[in-house]
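> only geometry, no sequence info:
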């Protein structure tokens, strides 16, 4: 059985090659709606690829809310019930 990271790594390397380092140097590219759409879709595709490889992370605020809920339930059970 092959590891999923081995098969995904060459794809990731190709994605890096496609990005040209000089794309952000043009000041008008930030005003171009087509360029903005392309940047957004490429960021979304890259995030989906990272998540499929298992490189996803849980946002800090979600972890904080979960911790507060667990502590709140614990305090509720200990002191109220």
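Right, received. Where do you want to start? Only a predicted model underlies this, so the values are computations on that prediction, with no experimental measurement involved. Numbering: from 1, shown residues only.
> From now on I want contacts and neighbour counts done on CA atoms only, so please keep to that.
Fine.
> any idea which helix or strand comes after the helix or strand where residue 45 lies?
In the assignment (DSSP states H and E), residue 45 maps to helix 33-53. Counting by DSSP H and E, the next helix or strand C-terminal to helix 33-53 is helix 60-75.
> Off-centre distance for the helix holding residue 45?
Here helix 33-53 shows a centroid-to-chain-centroid distance of 10 Å under the convention CA atoms, centre = their mean, to the nearest Å.
> One more: stretch 8-22?
17 Å.
> Show me which residues of it are buried.
Buried positions in stretch 8-22, judged by neighbour count with 16 or more other CA atoms under 10 Å: none.
> Put this next to the previous one:
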């Protein structure tokens, strides 16, 4: 890649990392993990009881 494209790509990656580190997420990670656990548990219950 051209040096200009590499620099822009690197800048975009740095900006994304900075945004991720700042937080401000709409849904906390633990809520997403809990929802995933509930979905997997429900799926497992369906398999075991069928």
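Received, thanks. This structure is a prediction, so every number in the text was calculated from the model and none was measured.
> Need the TM-score between these chains.
Here the superposed chains carry a TM-score of 0.51, computed using TM-score structural alignment, normalised by the length of structure 2; 41 aligned residues with a CA RMSD of 3.3 Å.
> what about the residue nearest the centre of structure 1, distance to residue 7 of structure 1?
Of all residues in structure 1, the one closest to the mean position by CA atoms, centre = their mean is residue 47, 4.5 Å from it. To residue 7 of structure 1, residue 47 of structure 1 is 17 Å away according to CA to CA, to the nearest Å.
> what's the neighbour count on the counterpart of residue 17 of structure 2 in structure 1?
Aligning on TM-score structural alignment places residue 17 of structure 2 opposite residue 48 in structure 1. Using other CA atoms under 10 Å, residue 48 of structure 1 has 14 neighbouring residues.
> From residue 39 of structure 1, how far off is residue 48 of structure 1?
Counting by CA to CA, the separation of residue 48 of structure 1 from residue 39 of structure 1 is 14 Å.
> What residue in structure 2 is paired with residue 74 of structure 1?
So residue 74 of structure 1 corresponds to residue 42, using TM-score structural alignment.
> contacting residues around its match?
The contact partners of residue 42 of structure 2, by CA atoms under 8 Å, 6 or more residues apart in numbering, come to none.
> Fine by me, we can end here.
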